[in-house]
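Peer 1: Pasting a predicted model and its sequence here:
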Amino acid sequence: MATSSEVEVETVVEGERKADNTKKSWGFREWGLLVSVCAAFFLDALDNIMVGIAVPPIQSDLGMTTESVQWVVSSYVLGFGGFLLLGGRMADLLGRRRMFLIGVAVFAIGSLVGGVTNDGLVVIAARFVMGVGAAFTAPASLSIIITNFPEGAQRNRAVGIYTACGAVGYSTGVIAGGALTEISWRWTFLLPVAVALIALIGALALVPRDIKPDRGSGKFDVAGAVTVTVAMLLLVYSIVEAPNAGWVSPRTLGTFAASVVLLAAFVVIERRAAQPLLRLGLLRNRALVGASLVAAAILGTYMSFQFIGGLYLQTMRAWSPMEMALAFLPIGLLIATIAPRAGKLISRFGVQWMIFAGFVAYTASYLLFLRIDEASSYAWVILPSILLIGVAFPFSFPAANVQATTGVDESEQGLAAGVLQTGYQVGAAIVLAIVTATMAAEGPANDAAGTLSGYHNGLYVVTGISVITTLLTLVAALRASARRRVAGSAAAASQS
């Protein structure tokens, strides 16, 4: 029997079609609000791509070791993944607009510090602070969209545009990152400060103030907040460090065990708390949990594909950062083109079929990329995979966001967005860690053939995860279609 959340997701198509007949065109308030919160997603994509390209110059300029410089990227993931659940719930309790503004301001401060320092450890700390800022911004921005655009076609359209803004940030980031790195890596930190200030000013003027939430008579769940945040920090840390420390090393096993113990303690605390940070019943929402697992597969496989592709082009093919940026540029251009229309596609086909179609394209992309050799043609071997990713992402990403938030009470939209974003970030960390370990399993590569073999091993893992997800999403789509047919037949019978 379908749960209430599944029924609400499955009937969204009919609701959207009705909404299409009555919706009004958006005015300045709607567009202004959307642009303001989308700027944060744009900023996150822009910054991550630019800093990723700038890692080698940062290492050279600041004299950082290979082990330490990887934390320029990993510390951001640690801050983001560790504070997402807290950020989502704080948005519900203290106001989405307020937490959005705080998150953007924290991000800007961290980026400014990272751009002016001459100390590698300060750069790592600044990136952690930026990740914390994004952990408050990401769930707040999505929940602002969800609570200000009515469920159905208008919300789907807004989420599609939200996705497109991230793609524009990605597209801009690959070019800007390559160009700015040629001047100085510091500009990859300083440019986001200007973008953050624009987003901050726009949100102050255009995002409406929240209605004062009803917090009840209980106190804020401090114990739950501390426990889950430390647990997530330890979990992400153990995953990120596992390839370097060893999967069965005392450090990896110890931090992972500590995170499990803290998560178990968090569950106990939430069951007893008068005003829990996370209402455990929310995790019985199968649509939200399913969307979060899909999110983990989306970002986990894609980030691993990009990691392998970047290494292949820069190490084996000796491409410059700018050449690599241009190679991946079609992904962002296609997402920016298709994503604004994703709302209409979701309204027509439903979220389950859109997610399935996305993973068909992901799987085809990864299979085609397995053809890489020591001198593969870009147009014949690499570009087809790039183009398929550019189609897969705008099909799957907006649909997963819609599925995760449909049927969730407005008072928990921030938390639902936090759970979804946690799926994205933890999934990316886990899959990338597994792929990295698989690539290194045969030991150091002494020649091009050995290096290429490592890339293929990593791609086998990526492709396998994508194939499994494709099959599972097909089952979900078929079941959803069957339930809709039964519901339609019952409705027709009751009217006759």
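Peer 2: Great, that's in hand. Keep in mind that this is a model prediction, so the values were computed, not measured. Numbering: from 1, shown residues only.
Peer 1: drop to CA atoms for contacts and neighbour counts, all remaining ones
Peer 2: Will do.
Peer 1: If we go by neighbour counts, what in the helix or strand encompassing residue 45 is buried?
Peer 2: Following DSSP states H and E, one finds residue 45 within helix 28-62. By neighbour count on 16 or more other Cα atoms under 10 Å, the buried set for helix 28-62 is 30, 32-56, 58-59.
Peer 1: packing partners for that helix?
Peer 2: Contact here means 3 or more Cα pairs under 8 Å, 6 or more residues apart in numbering; DSSP states H and E; on that basis helix 28-62 packs against helix 66-69, helix 71-94, helix 120-148, helix 153-183, helix 187-206.
Peer 1: Which other helices and strands does whatever helix or strand residue 21 lives in contact?
Peer 2: Using DSSP H and E, residue 21 falls within helix 12-22. On a contact count with 3+ Cα pairs under 8 Å, 6+ apart, helix 12-22 meets helix 153-183, helix 342-349.
Peer 1: so which of those helices is the most packed in?
Peer 2: Most buried of those by mean neighbour count (mean count of other Cα atoms under 10 Å) is helix 153-183; its value is a mean of 24.
Peer 1: Included below, for side-by-side comparison, is a second structure:
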Amino acid sequence: MAQEVASNPVEQTGIPVPQEGTAEFEKLNRMAKRAIPLVLIIFIFGILEQQAFGMIFVNIGQQLGAPQYASLITSLPGIILGIVCVVYGSLGDFLSLKKMTFIGIAIFLLGSIIGFAGSSNIWAVIIARMLQSAGGQVPGSVFLVLVSKYITAKNRVIYYGIFSAIFRLSAAVGVLAAGFIMKLDWRWLFLLPLLSVFFLPALAKNLPDEQAKGAKIDGWGFLITGAFAGSVTMFFTNMTLYWFVAIIATLAAFIVYITKAQNPYIRPEFFTNPAFAITMIIIFVGYFFSYTLNAGVNAIGLNVFGIDSAEVSMLLIWSILLACVLGFSCGTIIKRIGRTAAIIGALGFMGLGLILIAWAIPHGKIAALALAPCVYYFGTSFFYSPIVDTAAKTVPAEEAGRVMGFNDLVQAITGSVGVAVFGNLMANGAMASGSPVPVEAGEASTYANVFLIGGIVVLSAMVLFIIFRKMIYRREY
């Protein structure tokens, strides 16, 4: 029997993760705790750059005499970001996290240097932002892999909550930084990531350097995955038949590839795992309105209450700050009430928040744009941590990086789909003839109905989770 087992070794699915409680795990746990704050700081720089340039790209295009290309400063890096999220998370299962991080930081800093040196040329700025997006995402992906593999199971939700809070805080600071830096010179934004070099010595000591034995980068698999992610992003950026055909073609190529390839980076069984599949569906439905809320609130402010975007931002920012503050404390609360209660409660508040925004429209701008969104953002604070932790545990620890990557991809895709669906409804004035909400026919009716539908969609994710929760946790690793 021993000879038979030896002649049929188990397929290597990723870097082996020591069992919790062993001396080897404790060593990696200590290293991870020292490395996590450092990679998180560098990730903050990436988010700051993304949000800051996303706010002032029009100004940059005008200053450089190329306003027709200004949108590429955000759209092309956004496409790159959608592609690399799934790739980096998957690579974290096979490759050295130390090497990944240092390569990512090098690309991040290269983009920063090119951007500052070539800031008089629109194409240099665009290329620089693409490099920054490609490199700046690595620390974020490494953070999630470190937590999912080397932090004790009971404490992971705390780290996921901090990650979500830091993301929101960085986005807010990025917007404020952009407004301030425009009074000086936006070119200095490119130099901010250079502060990352001060963290390199400590990262070199504390990032795990293991690599899966005999692991090879599945170039074709990642290329096809990236092509699919890019096609989806482009389709919902510019809806044309060409990109729809590209989605179908790349999806078919992906299915054929992982079925026929000898050693693909992800096996077909990954997607036939019912716990993983239903969790991804819940994430897709739950975050479907995530990219639409701010745009919808802004539209209500502009077209219903007659205020400008600056005033809308000042009303909405309090709900975002609430989510940020709760993100730092939600992990402890989730540990106490459990993931099941947290996910059900989070989706309930998210769906209710969207419905309340609709019903608050007749009661004025403060109720609709400042108070009601707090309910939605309160829910989001308690959704990310437990659902990501749940998703990571639907597979063995050696495969958790791929789950993190696909989670990021699903969130990016569902936000884009939601914006396309609900954005078109709002732009076309759909459902303007009347609403269950006591508002006048016209734009107010359209927005009220869109938010009502959005709330129902999110609540359906809660229903799905309640129905399938036992199956999801029964298969937990």
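Peer 2: Ah, there it is. Predicted, not measured: the structure shown is a model, and the values here were computed from it.
Peer 1: Overlay them and tell me the TM-score.
Peer 2: Taking TM-score structural alignment, normalised by the length of the second structure as the basis, the two superposed chains have a TM-score of 0.80; 441 aligned residues with a Cα RMSD of 3.6 Å.
Peer 1: As a markdown table, the helices and strands packed on helix 12-22 of the first structure with distance to residue 221 of the first structure would be great.
Peer 2: Shown next, in a markdown table, are these (distance: least, Cα to Cα, whole Å):
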| stretch | distance to residue 221 of the first structure |
| --- | --- |
| helix 153-183 | 31 |
| helix 342-349 | 37 |
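Peer 1: quick one on the thing from earlier: among the helices and strands packed on helix 28-62 of the first structure, which is nearest residue 376 of the first structure?
Peer 2: Residue 376 of the first structure lies closest to helix 153-183 among these, at 21.9 Å (Cα to Cα).
Peer 1: the inter-axis angle of the closest one versus helix 342-349?
Peer 2: Here helix 153-183 of the first structure points in a direction 140 degrees away from that of helix 342-349 (axes from the mean of the first three to the mean of the last three Cα atoms, to 10 degrees).
Peer 1: What helix or strand is the residue nearest in space to the middle of the second structure located in?
Peer 2: Most central in the second structure under Cα atoms, centre = their mean is residue 408, positioned 4.6 Å from the mean C-alpha point. Using DSSP H and E, residue 408 of the second structure sits within helix 400-427.
Peer 1: By residue count, which helix of the first structure is the longest?
Peer 2: helix 448-495 (DSSP state H).
Peer 1: Need the counterpart of residue 350 of the first structure in the second structure.
Peer 2: Residue 350 of the first structure maps onto residue 338 in the second structure, with residues paired by TM-score structural alignment.
Peer 1: For that match, give its distance to residue 331 of the second structure.
Peer 2: Relative to residue 331 of the second structure, residue 338 of the second structure is positioned 10 Å away (Cα to Cα, to the nearest Å).
Peer 1: quick revisit: the helix holding residue 408 of the second structure maps to which residues in the first structure?
Peer 2: Under TM-score structural alignment, the match for helix 400-427 of the second structure is residues 413-440.
Peer 1: just to revisit the earlier point, relative to residue 475 of the first structure, which of the helices and strands packed on helix 28-62 of the first structure is closest?
Peer 2: Set against residue 475 of the first structure and scored by Cα to Cα, those come closest in helix 153-183, at 23.1 Å.
Peer 1: and the angle from the closest one to helix 120-148?
Peer 2: Computed by the same axes, to 10 degrees, the angle between helix 153-183 of the first structure and helix 120-148 is 160 degrees.
Peer 1: angle of helix 153-183 of the first structure against helix 12-22?
Peer 2: Going by the same axes, to 10 degrees, helix 153-183 of the first structure makes 100 degrees with helix 12-22.
Peer 1: Quick one: list the elements packing against helix 153-183 of the first structure.
Peer 2: Checked by 3+ Cα pairs under 8 Å, 6+ apart, helix 153-183 of the first structure has helix 12-22, helix 28-62, helix 120-148, helix 187-206, helix 321-338, helix 342-349, helix 383-405 packed alongside it.
Peer 1: Now with 6 Å, please.
Peer 2: Applying 3 or more Cα pairs under 6 Å, 6 or more residues apart in numbering; DSSP states H and E, one finds that helix 153-183 of the first structure makes contact with helix 28-62, helix 321-338, helix 342-349.
Peer 1: Next, the buried residues of the second one.
Peer 2: This means helix 321-338 of the first structure. 321-325, 327-338.
Peer 1: thinking again about what came up before, how about CSV for the helices and strands packed on helix 153-183 of the first structure, with distance to residue 210 of the first structure added?
Peer 2: Shown next, in CSV, are these (distance: least, Cα to Cα, whole Å):
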stretch, distance to residue 210 of the first structure
helix 28-62, 13
helix 321-338, 30
helix 342-349, 26
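Peer 1: so which of those helices comes closest to residue 425 of the first structure?
Peer 2: Nearest of these (Cα to Cα): helix 28-62, 12.8 Å.
Peer 1: With the second structure overlaid, report how far the closest one is off on average.
Peer 2: In the superposition against the second structure, helix 28-62 of the first structure averages 2.9 Å from its aligned positions (mean Cα distance after the TM-score superposition for the first structure).
Peer 1: No further questions, thank you.
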